[in-house]
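# Structural data only, the sequence is not supplied:
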């Protein structure tokens, strides 16, 4: 007795979802009941294993790099990704690519279902397959949102869109703005290394909560890449903002209306970008978390209005050590920000690309500094420079509730999960700091932890 066939279509469609594409199509010959059941599958997923068979799976590394991702509510809608082939000859790779694309094309062409919930492709996709990719995206959007017969500029099918992520896509700012305004439930927008037609970008949304703009650019007439400048940001519900460009000068020129912002992550590449600290204190009254990457020499930023709610501050300093050898450099300017952050509890400072500087300066005592809340301070990329010692000694003396200050050599590069360290720390850096703190007159030396 065929008990499985007695199950409802809803249950059978879930069962079909776990089958490979090849096995899914084979179910159509089982009986009249099964002839069109495969078209009820509402979650379509295509990767090496279920399209080409498990024998080919080991020839592709498992790391996926998303390229186009739409999410409605909590369900993935469209994902196009890449897997890096390993130990694969060019002839073998081309054969697999062509066969994969041909099988997905055939499935999409013969699919007779009326609606699907998700569509995912996870394979090595290149510009040679762009025509097929465009057809798959069109199919997925039409099947999910029922867009058949609508004009390409009609965004009404995306009225329930919750998340949109675009990577390395050519965009027009006006087109993007019209799309955002037509998505009343859009909560998350991510733009990664997208090429814009114009240099300026405006984003306005009544629903957006999370925004990421990373490395977006335009091309000048002289064929030079220029960063896209976000000049107008009006998002009343925005909770987090991550904004990094190629040579971002800071946030000073952005017209913002984001009263609910609690977390911000941005870059500074020029001295004038230091005004971003005062800008954040003034424009983001509810800010609790701030991460800043700094790519320039630094002077003490002037902050008139304090950060009223800032609890976590992370600074990554990627500085030219050639410049550091030529200028009066220290880390005491960080105390200006700390002084303006009355409720700050954790401070992290990372010195990227560290180098030991032979010349030494006198260790100064900053008597005007004090802080009543900071408990944890972490400093990475240490090699035992004099300004590291100067900073630690002042913090120990004037941070009244400090529980621990951790010094270590580890730092990471941009967009990397790998940690680096300078061997100078292990050879002599730790010993230099230990030697300095052996003096019994050093206040709070028991709070220093050396990794």
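Looks like it arrived, so ask away. Bear in mind that the values here come from a model prediction, so they are computed numbers and not experimental data.

# contacts, neighbours, all on C-alpha from now
Noted.

# in which helix or strand would I find the spatially most central residue of the chain?
With distances taken as C-alpha atoms, centre = their mean, the residue of the chain nearest its centroid is residue 212 (6.7 Å). In this assignment (DSSP states H and E), residue 212 forms part of strand 210-214.

# circling back to that earlier point, could you pull up the residues touching the residue nearest to the centre of the chain?
Contacts for residue 212 (C-alpha atoms under 8 Å, 6 or more residues apart in numbering) come out as 189, 190, 191, 192, 241, 242, 243.

# cool, residue 68 as well?
Shown in contact with residue 68 (C-alpha under 8 Å, 6+ apart): 78, 79, 80, 81, 165, 166, 167.

# wait, isn't the last one in contact with residue 191?
When you say that, I think you mean residue 167. Yes. Checked against C-alpha atoms under 8 Å, the pair residue 167 and residue 191 is within contact range at 6.1 Å.

# related to what we said a few turns ago, what would the contacts of residue 68 look like in a markdown table with secondary structure?
A markdown table is the format used below for these (DSSP: H, G, I helix; E, B strand; the rest coil):
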| residue | secondary structure |
| --- | --- |
| 78 | strand |
| 79 | strand |
| 80 | strand |
| 81 | strand |
| 165 | strand |
| 166 | strand |
| 167 | strand |
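
# Tell me the one of these nearest residue 208?
residue 165 (13.0 Å; C-alpha to C-alpha).

# Tell me who's in contact with that closest one.
Going by C-alpha under 8 Å, 6+ apart, residue 165 touches 67, 68, 69, 70, 189, 190, 191, 192.

# any idea how far residue 81 is from the second one?
Put plainly, it is residue 68. Counting by C-alpha to C-alpha, to the nearest Å, the gap from residue 68 to residue 81 is 8 Å.

# Please name every helix or strand in contact with the helix ranked longest in the chain.
In terms of residue count, the longest helix belonging to the chain (DSSP state H) is helix 90-110. Other helices and strands packing on helix 90-110, by 3 or more C-alpha pairs under 8 Å, 6 or more residues apart in numbering; DSSP states H and E, are helix 48-52, helix 130-145.

# between the ones you listed, which gets nearest to residue 198?
Proximity to residue 198 (C-alpha to C-alpha) singles out helix 130-145 among the helices and strands packed on helix 90-110, at 24.4 Å.

# dropping in the other structure now:
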């Protein structure tokens, strides 16, 4: 009988559910998929317009399009490429405008736009910003990263966000704010933060307008702050007692760590890491609760001069449990230069190294390994192992000195601007890793990916 009624009505049981339940079901899929349900029946035609998460990420669409252009070959001129890109930008603008005009939401949980846009589209972008804030958005993201440099946000594309373009109602419900390639000034961002009492996550990338960023208010809920590649930033002042995680990548900048007593996770990269490493004995006094430290040491080892640093003799990061190092490696130097840093973390139980390589015609002998005792270190991960002197001797050093070692994970991939994905080199690296297993009797402790 049920089957006959469904056939007569032309509806299924799912369509008989209340709107609230159907919208809840739609929230479990992407917005694009939700919009496609409008063709199912008259009952579903407008349901997607109540979708609470407006994820308008067009970056994958742009990447696929650019791949098609590259497949055409070098015959296409840069002028023609820009013309085609402008057509894609116009299509993206029209799509976002259509979604917002169709939306029947009073409150938006998430609003995210991601595409390669610039100030030519300011009137539309201003309209999007007003829409999101008037809908009491909780998670707000603008990402206008250039397709030319999707990683570092340092392209020529930016959006001059003026104070007038930000209508700040008396009560803003933002919990997450992400601005990439958005030219947001100190005043605007501080105003944003001060008027967002529930803000937990703040990310700013590639802003050329930030000079002296101050995160005010000890009572803020702010737990995560990320500032990357803001090339004109001179200072970063943090007053956030609840801050748990901080990531800074960029030029050497005056950063105040004095008012973030509960910080447990810190990531440092760019040129600032040189200053950070050399001044860690002093800076570490502000890191009494720090449990995870990630250093992106993406410079050639001989620039770092760690051999001249004498301050690793005493524990300086007593609570640190995880240490991640992204290192540019060469047999000119030795990864053993980083061993005093490991010794300065007596509670360390996980060490992760990511190695990038650059060529060097200079070869050296294996160095004499220093004797020390890492009583807490249990897990070691090395990505980019190639089986050369520099990575092999460091593995041996850890095998001999990490008395409680339970697992050593080696990923024998070759990361180099000269050789990428060479199968023979990868297999040779695996053979070198297997030699470590047999020579040092570490058995199942060694895992080779």
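Good, I have the coordinates. Treat the numbers as computed from the prediction; the structure is a model and nothing was measured.

# TM between them?
TM-score of the superposed chains, computed with TM-score structural alignment, normalised by the length of the second structure, equals 0.67; 384 aligned residues with a C-alpha RMSD of 4.7 Å.

# circling back to that earlier point, hmm, who's touching the longest helix of the first structure?
Residues contacting helix 90-110 of the first structure (C-alpha under 8 Å, 6+ apart): 46, 48, 51, 52, 85, 124, 129, 132, 136, 139.

# What angle do helix 130-145 and that helix make with each other?
30 degrees (axes from the mean of the first three to the mean of the last three C-alpha atoms, to 10 degrees).

# picking up where we left off before, tell me which of the helices and strands packed on helix 90-110 of the first structure is the most buried.
helix 48-52 (a mean of 19; mean count of other C-alpha atoms under 10 Å).

# ok, back up a step: right, and the helix or strand after the longest helix of the first structure?
Past helix 90-110 of the first structure, the next helix or strand by DSSP H and E is strand 118-122.

# How much space separates the aligned residue in the second structure for residue 165 of the first structure from residue 143 of the second structure?
By TM-score structural alignment, residue 165 of the first structure lines up with residue 178 in the second structure. As judged by C-alpha to C-alpha, residue 178 of the second structure and residue 143 of the second structure stand 8 Å apart.

# Kindly report the same for residue 217 of the second structure.
26 Å.

# Which one of the two is surrounded by more residues?
residue 143 (25 against 15; other C-alpha atoms under 10 Å).

# And the more buried one, what's its match in the first structure?
Residue 143 of the second structure maps onto nothing in the first structure, by TM-score structural alignment.

# Now do the contacts for the closest residue to residue 56 of the second structure other than its chain neighbours.
Spatially, and ignoring its direct neighbours in sequence, residue 56 of the second structure is nearest to residue 113 (4.8 Å; C-alpha to C-alpha, 6 or more residues apart in numbering). Residues in contact with residue 113 of the second structure, defined by C-alpha under 8 Å, 6+ apart, are 55, 56, 57, 58, 141, 142, 143.

# how about the helices of the second structure, start to end?
Using DSSP H, helices in the second structure cover 2-9, 19-26, 31-36, 59-72, 78-102, 122-134, 186-194, 272-278, 280-283, 301-304, 339-343, 389-401, 423-439.

# could I get those as TSV with distance to residue 312 of the second structure?
What follows is these, written out as TSV (distance: least, C-alpha to C-alpha, whole Å):
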stretch	distance to residue 312 of the second structure
helix 2-9	75
helix 19-26	55
helix 31-36	52
helix 59-72	44
helix 78-102	52
helix 122-134	49
helix 186-194	37
helix 272-278	10
helix 280-283	8
helix 301-304	15
helix 339-343	5
helix 389-401	17
helix 423-439	28
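
# Leaving out chain neighbours, which residue sits closest to residue 325 of the first structure?
Closest to residue 325 of the first structure by C-alpha to C-alpha, 6+ apart is residue 357, at 7.1 Å.

# Please tell me how far the one you found sits from residue 117 of the first structure.
From residue 357 of the first structure to residue 117 of the first structure the distance is 59 Å (C-alpha to C-alpha).

# what's the matching residue for residue 192 of the second structure over in the first structure?
Match for residue 192 of the second structure (TM-score structural alignment): residue 179.

# I figured that match hits residue 152, correct?
No. Using C-alpha under 8 Å, residue 179 of the first structure is not in contact with residue 152, being 11.1 Å away.

# Looking at these two, which one has more neighbours?
Higher neighbour count among residue 179 of the first structure and residue 152: residue 179, with 17 against 7, using other C-alpha under 10 Å.

# how near is the more buried one to residue 348 of the first structure?
In terms of C-alpha to C-alpha, residue 179 of the first structure sits 38 Å off from residue 348 of the first structure.

# and the residue nearest to the centre of the first structure, what pairs with it in the second structure?
Residue 212 of the first structure maps onto residue 226 in the second structure, by TM-score structural alignment.

# Please report how far that match lies from residue 238 of the second structure.
Distance from residue 226 of the second structure to residue 238 of the second structure, by C-alpha to C-alpha: 12 Å.

# Name the nearest residue to residue 271 of the second structure, sequence neighbours excluded.
The spatial neighbour of residue 271 of the second structure that comes closest, neighbours along the chain excluded (C-alpha to C-alpha, 6+ apart), is residue 251 at 4.9 Å.

# can you pull the contacts of the one you found?
Under the contact definition (C-alpha under 8 Å, 6+ apart), the residues listed for residue 251 of the second structure are 229, 231, 270, 271, 272.

# Compare those residues and tell me which is most surrounded.
Most surrounded of the contacts of residue 251 of the second structure: other C-alpha under 10 Å gives residue 229, at 22 neighbours.

# correct me, but it touches residue 249?
Yes. Using C-alpha under 8 Å, residue 229 of the second structure is in contact with residue 249, at 6.0 Å.
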